[in-house]
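K.L.:
Return atomic coordinates for the entry below.
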Amino acid sequence: MLLKMHLPPLDVAVYPIVTMAHGRYGGPVRPASSSPNSPDFSNIQKLIRNIFRSSRLSVQQVERLQGRLHQVYFLRMTDGSALVLKCPPQLNTRLLRHEQRGLETEAKVLELIKPYTQVPVPQCVKHDPQGGSLGSPYIILSHIPGTRLSDVAPYLSASERTVVDHALGAYIRSITSLAAPSFGMMHRVSAGTGSTSWREAFVSLLESALRDAEDMLVTMPYNSIRYHILRHGPMLDQVTEARLVPINAGQPENVLLDEGTRQVYGLLGFSDVVWGDPLMAGVFMDASEAFYQGYGEYPVRERNARVRQLIYAVYRAVVAVVTHYYRPRFASEELDARRSLTWALNQLSQV
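P.N.:
Below you'll find the predicted structure:
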């Protein structure tokens, strides 16, 4: 079922939710950071008391969690519940153009998904773009306990993985059933300045990533990339309705499983989302038969859809390569991204 969203309900106010998930965090415990733009315990405590307007509900412990971009904190409350606080990256972190509004995007996306679908995503408890007592933008999310699929995937039986993939397909279908009147990044569509065509919106996204690469003098086949996207651009015009596309949701590191049942318990990773073609989501690349059964259709069997999927593979590879230059992690990540880029361009050249 396709659920048509009428904007701007994307800018509705967010009110505190006092029911929060219980459970333990399975990751490593880290002390709260003391860097200049990191919140300290007293400010976090004051923030929570102001949100819930209660002196009895307070923060008992703060743990810094591993985050690839944003500063993420696990807050254990005195009543036994838990929250997750997400703040902007460190001041010395260089962001790509599409990453500038990650916190805002995540808050708005969760506000859409939660009431209109049955997808197990965190509840956005509070979003403050001004920062209040913290002095910088933040979002507070309910905590979903569980184990990341990326950590346990090698230990799942074939039947357990089939159940997981089927559930992911169904959840992604629910998310991509949400539609908007225009294409593009979340903040643009929310402001009524989205694009009228998917081709225009996608090319803008790709050019932003290529300009990020050019700013860092990254060696990349720019001419080849632009040539193939221009040549196959008309394929993008066949996407006539803007759907909610979670580019990274559904990836193994963003899927939480129940430790006992090994079933999908939560989905994360909604800071990079656009209104466009569902096939742009990375989870579709090399998806299993069980995933498509859960999704309810097999769109990549169509030639046009396969070409669009290759175009999106180029975009994701470009972003991965550029991200490595902005925030280096492992050399293997850049090599893998460059292999993916070369493969996708070669495939497009044969179409």
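K.L.:
from here on, contacts and neighbour counts on C-alpha atoms
P.N.:
Noted.
K.L.:
so G26 sits right up against T147, yeah?
P.N.:
Yes: the criterion here is CA atoms under 8 Å, and G26 meets it with T147 at 6.7 Å.
K.L.:
Any figure for the gap between Y326 and I229?
P.N.:
The gap separating Y326 from I229 is 24 Å, by CA to CA, to the nearest Å.
K.L.:
These two: who's more crowded?
P.N.:
Neighbour tally, Y326 and I229, criterion other CA atoms under 10 Å: the higher count belongs to I229, 24 against 15.
K.L.:
ok, that one touching Q309?
P.N.:
No: at 11.8 Å, I229 does not count as touching Q309 under the criterion of CA under 8 Å.
K.L.:
more neighbours, G26 and T147?
P.N.:
Of the pair G26 and T147, T147 is the one with more neighbours under other CA under 10 Å, namely 23 against 11.
K.L.:
Count the neighbours of S190 for me.
P.N.:
21.
K.L.:
swap in A242?
P.N.:
26.
K.L.:
Same question for P328.
P.N.:
12.
K.L.:
Can you name the residues that contact it?
P.N.:
Counting by CA atoms under 8 Å, 6 or more residues apart in numbering, P328 makes contact with nothing.
K.L.:
at 10 Å what do you get?
P.N.:
For P328, the contact set (CA atoms under 10 Å, 6 or more residues apart in numbering) comprises V321, V322, E334.
K.L.:
Can you pull the residues that touch both of I229 and Q309?
P.N.:
Y315.
K.L.:
from the contacts of P328, which would you call buried?
P.N.:
Among the contacts of P328, those classed as buried by 16 or more other CA atoms under 10 Å are V321, V322, E334.
K.L.:
For the second one, which non-adjacent residue is closest in space?
P.N.:
Nearest-residue entry for V322: A213, 5.5 Å, with adjacent residues in sequence omitted and distances by CA to CA, 6 or more residues apart in numbering.
K.L.:
In terms of helices and strands, where is that neighbour?
P.N.:
helix 198-215 (DSSP states H and E).
K.L.:
Let's see this one next, to set against the first:
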Amino acid sequence: MSQGRRGGHAVNASIASTPLAAMSTPSTPDFSAIQKVVRNVFRSSQIKVQQVERLQGRLHQVYLIRLVDGTSLVMKCPPTYNTRLLRCEKHALETQLKTLETLREYTQLSVPQVIKFDHNNGHLGSPFLLMSHLPGRRLSELLDHITSSQRRSIDRALGHAVKSLTALSATQYGLTHRVFSKKGYHSWRDAFLSLLESVLRDAEDMVVTMPYESIRYFVGQHSDYLNEVKEPRLVALDVCDPQNVLVDPQNMHITGLVGFSNVIWGDPLMTDGIFNGSAAFFEGFGEYPARDRGTHARMLLYEIYRATVQIVAHHYRSHLNTDELVARRSLSDALRELAEL
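P.N.:
Down below sits the predicted model:
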């Protein structure tokens, strides 16, 4: 999510002493603070920030920083203080840091390079992740302008990218920050049930109307199928979301992938591309999911999880424009199908 649609908030160096907060939102750090951060990161007082632009992010505060020498950087900061987070979202910056470092080291994928991660920066007063800026525009902005042939080409490239992602393995299952600190799970069943239970508790905290008993019962009844997963693989849950795919608007080729804050280690079937992939996607991926009972059951379990997260996130942050009715319908359908399996 290091790229975003222009949010309309930009400040030039000519007004460097003016807080950005005065021009946009109370949560926006001022220009001078960002200037100090950049100079501190690069250990040079000669570096000058020309412009800071607020980008549109789903959860985090994201800024495009343009330097006088033409370099562009992306800074990702925590959500505003009044943003309520789901339990699985509380380590999103750390997740993106660890994931990007892993991808840069072990794959050839075009992803942002981490320049600096600071847990508690004195200038901004909050953690931040500073990254390189990738060229291109979000695929979501160009969907109305691409041909079916171009979309198939993009889907094939995404399939190839997901193959590279899911080829990476770990020694434990679960949320990325826990796996990297050796506090993950030794079975995918335990990890997945913990993920689902955490979002159900988020729902209970907000008194969201949900079929809690049915979810827990039917998932529990079929959870043994999760034991078919024998090795933790990297699962980037939103990697194929059109908002996280950058393309060259001239030739419609993928220029990079962003948005790695929602990553776990588990079953590749949970990746959104595999879950909703087109025929072209699977051409690039190289294989189709098996059509056995266990695979089908796991896919239904993951649909239940996805739908539950969408419903709960809608109640936490209704401004995301999540279609709650669609998510509830998906949840009901998956529960019914699982009950009949």
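K.L.:
Mind checking the TM-score on these two?
P.N.:
Once superposed, chain against chain, the TM-score is 0.92 (TM-score structural alignment, normalised by the length of the second structure); 328 aligned residues with a CA RMSD of 1.7 Å.
K.L.:
and the residue nearest to V322 of the first structure, what pairs with it in the second structure?
P.N.:
Using TM-score structural alignment, the equivalent of A213 of the first structure in the second structure is A203.
K.L.:
any idea how far L67 of the second structure is from that match?
P.N.:
Distance from A203 of the second structure to L67 of the second structure, by CA to CA: 43 Å.
K.L.:
Out of those two, name the residue with the larger neighbour count.
P.N.:
Taking neighbours as other CA under 10 Å, A203 of the second structure and L67 compare with A203 leading, 22 against 18.
K.L.:
my guess is that one meets T308, correct?
P.N.:
Yes: A203 of the second structure is in contact with T308 according to CA atoms under 10 Å; the separation is 8.6 Å.
K.L.:
what's the overlap in contacts for those two?
P.N.:
Counting by CA under 10 Å, 6+ apart, the residues touching both A203 of the second structure and T308 are M210.
K.L.:
okay, now the aligned residue in the second structure for P137 of the first structure: neighbour count?
P.N.:
By TM-score structural alignment, P137 of the first structure lines up with P127 in the second structure. Neighbour count for P127 of the second structure, taken as other CA under 10 Å: 16.
K.L.:
what's P127 of the second structure in contact with, if anything?
P.N.:
K76, C77, P78, L93, E94, F117, D118, H119, N120, N121.
K.L.:
Give me the common contacts of G26 and T147 of the first structure.
P.N.:
Joint contacts of G26 of the first structure and T147 (CA under 10 Å, 6+ apart) are E259.
K.L.:
Now whatever residue of the first structure lines up with A339 of the second structure. Nearest residue, chain neighbours left out?
P.N.:
Superposed on the first structure with TM-score structural alignment, A339 of the second structure falls opposite S349. Spatial nearest neighbour of S349 of the first structure, chain neighbours left out: H228 (7.2 Å); criterion: CA to CA, 6+ apart.
K.L.:
The one you found: which element?
P.N.:
helix 222-236.
K.L.:
now that helix and helix 198-215, what's the angle there?
P.N.:
Orientation note: helix 222-236 of the first structure sits at an angle of 170 degrees relative to helix 198-215 (axes from the mean of the first three to the mean of the last three CA atoms, to 10 degrees).
K.L.:
List the buried residues for helix 222-236 of the first structure?
P.N.:
By neighbour count with 16+ other CA under 10 Å, helix 222-236 of the first structure contains the buried residues I225, H228, I229, H232, G233, M235, L236.
K.L.:
Over in the second structure, find the residue span that helix aligns onto.
P.N.:
The aligned range for helix 222-236 of the first structure is 212-226, by TM-score structural alignment.
K.L.:
quick one, strands of the stretch 1-150 of the second structure?
P.N.:
6-12, 49-55, 61-67, 72-77, 114-118, 128-132, 137-138 (DSSP state E, counting those that start in this stretch).
K.L.:
Turn those strands into CSV, columns for distance to N262 of the second structure.
P.N.:
Below are the strands of the stretch 1-150 of the second structure laid out as CSV (distance: least, CA to CA, whole Å):
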stretch, distance to N262 of the second structure
strand 6-12, 22
strand 49-55, 19
strand 61-67, 16
strand 72-77, 14
strand 114-118, 17
strand 128-132, 15
strand 137-138, 18
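K.L.:
one step back: nearest to G260 of the first structure, of the contacts of P328 of the first structure?
P.N.:
E334 (35.2 Å; CA to CA).
K.L.:
can you tell me which residue in the second structure aligns to the closest one?
P.N.:
By TM-score structural alignment, E334 of the first structure lines up with E324.
K.L.:
next one: M185 of the first structure
P.N.:
Per TM-score structural alignment, M185 of the first structure is aligned with L175.
K.L.:
Counting neighbours, what do you get for its match?
P.N.:
26.
K.L.:
Please tell me I have it right and it contacts T99.
P.N.:
No: counting by CA under 10 Å, L175 of the second structure sits too far from T99 to count as a contact (11.2 Å).
K.L.:
okay, and the common contacts of the two?
P.N.:
Common contacts of L175 of the second structure and T99 (CA under 10 Å, 6+ apart): N262, V263, I264.
K.L.:
How about R243 of the first structure, nearest residue that isn't a chain neighbour?
P.N.:
Per CA to CA, 6+ apart, closest to R243 of the first structure is A179, 4.4 Å.
K.L.:
roughly how far apart are that neighbour and S190 of the first structure?
P.N.:
For A179 of the first structure, the distance to S190 of the first structure - CA to CA - is 12 Å.
K.L.:
just L149 of the first structure next, same as before
P.N.:
32 Å.
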